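A.B. asks: no sequence for this one, just the structure:
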C-alpha cells in the first residue's frame, strides 16, 4: 500500500500557513488513498540532532574510534533515513526563514544526507540512492519570490531541489503561498487548494 511521509518544520502553531497547506495535502491524499499509511514528524517539536563530532566519526571513521556515542549518533540518522526509505511520497511543510529553510529542516537534511547511505560516488560520479520517490514542498513566505525583484534572494527552492536531487529524489514539486496579512494568507491558501488537489491526485497510484 502507498505510504506518505509528512514533515512540518514551521515554528508557528495554528497560525502557520505551511502547516495548513501540508495538512490539506495529506487530507486529500488520504481521501485518494484510503488504504495508504502516513508517518508524521514535526521538526519544531522533535528537533533533529545537529551534526556532531560523534556523527562525523561514525560516518567517516576511523573505525577504531567508534563507540557508544558514535553508534547513538548514527542510530538517530537511521531512524530518519528509514522514514524516507519507507515513503513513496514526501510532503514537506517548509516555510521560508530569512531567504532559506528553517534551522530544524536544515538539521533534518544534515541527518539524512549521508555518504554511503543515501548517496554514493561511483564510476560516473555522485549517485543518489533514494530514487523513485516524489517530494511535494508546501512553502510559505512573506514576499512573492516569483517576482523578479525578489527571485535572486530565493535560496529556499533551489536548495531543497538540489539537496533532494543529490540523494536521488528528482521529482520535486513546490506549492507556494505568500503574504503577511491574515486575509492575504487565507486567500492564498484557498487558491492553493486546486494545486494541492491536482498534485495529490498525481501522487496517488490509484488516480
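C.D. replies: The structure has been received and is ready for your questions. Since the model is a prediction, treat every value here as computed from it, not as a measurement. Numbering: from 1, shown residues only.

A.B. asks: Every contact and neighbour count from this point should use C-alpha atoms.
C.D. replies: OK.

A.B. asks: residue at max distance from the center of the protein?
C.D. replies: Centroid-distance maximum for the chain: residue 64 at 34.0 Å, with C-alpha atoms, centre = their mean.

A.B. asks: And the strands in this protein?
C.D. replies: Using DSSP state E, the strands found in the chain span residues 3-8, 37-42, 89-93, 119-122, 125-128, 134-141, 171-178.

A.B. asks: Make CSV out of the ones you listed and add mean neighbour count and distance to residue 70.
C.D. replies: Shown next, in CSV, are these (neighbours: other C-alpha atoms under 10 Å; distance: least, C-alpha to C-alpha, whole Å):
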stretch, mean neighbour count, distance to residue 70
strand 3-8, 22, 26
strand 37-42, 15, 24
strand 89-93, 25, 28
strand 119-122, 14, 20
strand 125-128, 15, 24
strand 134-141, 23, 30
strand 171-178, 19, 32
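
A.B. asks: now the longest helix seen in the chain against strand 89-93, angle please.
C.D. replies: The single longest helix within the chain, with elements called by DSSP state H, is helix 182-202. Using axes from the mean of the first three to the mean of the last three C-alpha atoms, to 10 degrees, the inter-axis angle of helix 182-202 relative to strand 89-93 is 170 degrees.

A.B. asks: tell me the contacts of the spatially most central residue of the chain?
C.D. replies: Nearest to the mean C-alpha position of the chain, by C-alpha atoms, centre = their mean, lies residue 92 at 4.0 Å. Taking C-alpha atoms under 8 Å, 6 or more residues apart in numbering, we find residue 92 in contact with 6-9, 22, 135-138.

A.B. asks: could you redo the last one with a cut-off of 6 Å?
C.D. replies: By C-alpha atoms under 6 Å, 6 or more residues apart in numbering, residue 92 lies in contact with 7, 137-138.

A.B. asks: okay, now the one to match up with it:
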C-alpha cells in the first residue's frame, strides 16, 4: 500500500539518490513517473530507519514542480538545492499537516464496532502522518445537551444583543462550531440505531447546524454551506442488518442519506462511508463483514 507525501507548510528534507531522479518509464502526456529513494526516518520520524533506503514512486505533473502550483496558498512548495553533495542530492518538500476532528457516538466502550473502526483508522493514519493533529470528542460517553428554548433564543439573536444568560446558553454550541470549522477532515464512528443515527449524534447535529455560522440560505430557499470547501469526511457505521443497495432492507437506510444531506447543507460533500453490516446475521456473516470493513479501512488510509 502506498502513502503519498502531501504538500503544505511544514518543511521536511529528504536525501535523494541522483540516479533515481530520472523517469523510470516513458511518461504519459501529462505525467512523468519518477522514482525516489527516501530515508524512512524522514517519512516516519518516530520509527527506526532500516539500514537501506525505501524506494517510492511518484507520478508528478511537470507544471506542479514550479513554485505556487502544488498548493496555490503557499509561497514556496518545492525547493531544490543547486549543488548536491557528492553522493546525494538534497531536496526539500513541504508536507501537509492536517487537523482531524474524530468523533465517536456509540454509548458502548470496547465492544463498539464503530468505535473500534474509527480508532483503528486514526491510529493507522497517525503512524503514517505523525505530524497530523487530532481533536477527539466522545459523544457516546459525554453527550451534548439537546437544544432548548434559551438556546433557540440565543441562536437567532444577534451576538451583540445577547444577554449574559443567552451567551451562556449558546456557549457550547459556539465551541462545537469552532471545532468543526477548524478541522480539515472528519472521522466519525456512528452506529445505526432504529434505521438512523443515535440521539446523541442528532443532538450534536442540532448544536452545529447554525444559520449564519455553518450555513445560510437565499431568497429561493436554497442552502449555502459556510464550511470552507475542500474538507473530507470519513464515517464508519455499525449495523445489525444489511442495507446495501439491492438488498431487501436498502430502502430502510435513513442513516447515510441523512448524514449526506445534513452535512451537505453545511458544505461538506466529500463523504466516504465504510459500513460494518450483517453484525446480527450469524457469526460467519459478521466476521466476513468485519473483515471487509477493515480492508476498506486500510485502503482508505492510502487513498483518503
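C.D. replies: Perfect, I can see it now. Computed from a predicted model, the values in this text were never measured in an experiment.

A.B. asks: Mind telling me the TM-score for this superposition?
C.D. replies: Laid over one another, the chains give 0.90 as their TM-score (TM-score structural alignment, normalised by the length of structure 1), with 203 aligned residues with a C-alpha RMSD of 2.0 Å.

A.B. asks: Counterpart of the residue nearest to the centre of structure 1 over in structure 2?
C.D. replies: In structure 2, residue 92 of structure 1 lines up with residue 188, judged by TM-score structural alignment.

A.B. asks: Also residue 51 of structure 1?
C.D. replies: Structural alignment (TM-score structural alignment) places residue 51 of structure 1 against residue 147 in structure 2.

A.B. asks: And for residue 167 of structure 1?
C.D. replies: Taking TM-score structural alignment, the alignment pairs residue 167 of structure 1 with residue 266 from structure 2.

A.B. asks: Quickly note the distance from the closest residue to its match other than its chain neighbours to residue 179 of structure 2.
C.D. replies: Nearest residue to residue 266 of structure 2, sequence neighbours excluded (C-alpha to C-alpha, 6 or more residues apart in numbering): residue 225, at 3.9 Å. The gap separating residue 225 of structure 2 from residue 179 of structure 2 is 16 Å, by C-alpha to C-alpha, to the nearest Å.

A.B. asks: Residue 131 of structure 2 now?
C.D. replies: 19 Å.

A.B. asks: And for residue 38 of structure 2?
C.D. replies: Distance, residue 38 of structure 2 to residue 179 of structure 2, using C-alpha to C-alpha: 35 Å.

A.B. asks: Among those two, which residue is more densely surrounded?
C.D. replies: Set residue 38 of structure 2 next to residue 179 and count neighbours by other C-alpha atoms under 10 Å: residue 38 wins out with 19 against 16.

A.B. asks: So what does that one match up with in structure 1?
C.D. replies: Residue 38 of structure 2 maps onto nothing in structure 1, by TM-score structural alignment.

A.B. asks: and the closest residue to residue 38 of structure 2 other than its chain neighbours, how many residues sit next to it?
C.D. replies: Residue nearest to residue 38 of structure 2 in three dimensions, not counting chain neighbours: residue 54, with 5.4 Å by C-alpha to C-alpha, 6+ apart. By other C-alpha under 10 Å, the residues close to residue 54 of structure 2 number 14.

A.B. asks: Return the residue of structure 1 aligned against residue 54 of structure 2.
C.D. replies: In structure 1, no residue is matched to residue 54 of structure 2 (TM-score structural alignment).

A.B. asks: my read: residue 54 of structure 2 touches residue 41, true?
C.D. replies: No. Residue 54 of structure 2 is beyond contact range of residue 41, at 9.9 Å (criterion: C-alpha atoms under 6 Å).

A.B. asks: circling back to that earlier point, please tell me how far the match of residue 51 of structure 1 sits from residue 170 of structure 2.
C.D. replies: As judged by C-alpha to C-alpha, residue 147 of structure 2 and residue 170 of structure 2 stand 9 Å apart.

A.B. asks: again with residue 247 of structure 2
C.D. replies: According to C-alpha to C-alpha, residue 247 of structure 2 stands 43 Å off from residue 170 of structure 2.

A.B. asks: same deal with residue 242 of structure 2?
C.D. replies: 39 Å.

A.B. asks: likewise residue 289 of structure 2?
C.D. replies: Counting by C-alpha to C-alpha, the gap between residue 289 of structure 2 and residue 170 of structure 2 amounts to 41 Å.

A.B. asks: How about residue 304 of structure 2?
C.D. replies: Remark: distance between residue 304 of structure 2 and residue 170 of structure 2 (C-alpha to C-alpha) = 34 Å.

A.B. asks: Can you pick out the residue with more neighbours from these two?
C.D. replies: Set residue 304 of structure 2 next to residue 170 and count neighbours by other C-alpha under 10 Å: residue 170 wins out with 20 against 12.

A.B. asks: What sits closest to the more buried one if chain neighbours are left out?
C.D. replies: Using C-alpha to C-alpha, 6+ apart and skipping residues adjacent in sequence, the residue nearest residue 170 of structure 2 is residue 151, 5.6 Å away.

A.B. asks: Residue 287 of structure 2 too?
C.D. replies: Nearest non-adjacent residue to residue 287 of structure 2, counting by C-alpha to C-alpha, 6+ apart: residue 279, 8.0 Å away.

A.B. asks: next one: residue 213 of structure 2
C.D. replies: Setting aside the residues directly before and after it, residue 213 of structure 2 is nearest to residue 226 in space (C-alpha to C-alpha, 6+ apart), at 6.7 Å.

A.B. asks: Now for the alignment partner in structure 1 of that neighbour: which residues touch it?
C.D. replies: With TM-score structural alignment as the criterion, the equivalent of residue 226 of structure 2 in structure 1 is residue 129. When contacts are counted by C-alpha under 6 Å, 6+ apart, residue 129 of structure 1 touches 118-119, 167-168.

A.B. asks: Closest to residue 159 of structure 1 out of the residues you listed?
C.D. replies: Set against residue 159 of structure 1, the nearest of the contacts of residue 129 of structure 1 by C-alpha to C-alpha is residue 167 (12.7 Å).

A.B. asks: Am I right that the closest one is in contact with residue 119?
C.D. replies: Yes. Counting by C-alpha under 6 Å, residue 119 is a contact partner of residue 167 of structure 1 at 5.2 Å.

A.B. asks: Return every residue with contacts to both of these two.
C.D. replies: Common neighbours of residue 167 of structure 1 and residue 119 (criterion: C-alpha under 6 Å, 6+ apart): 128-129.
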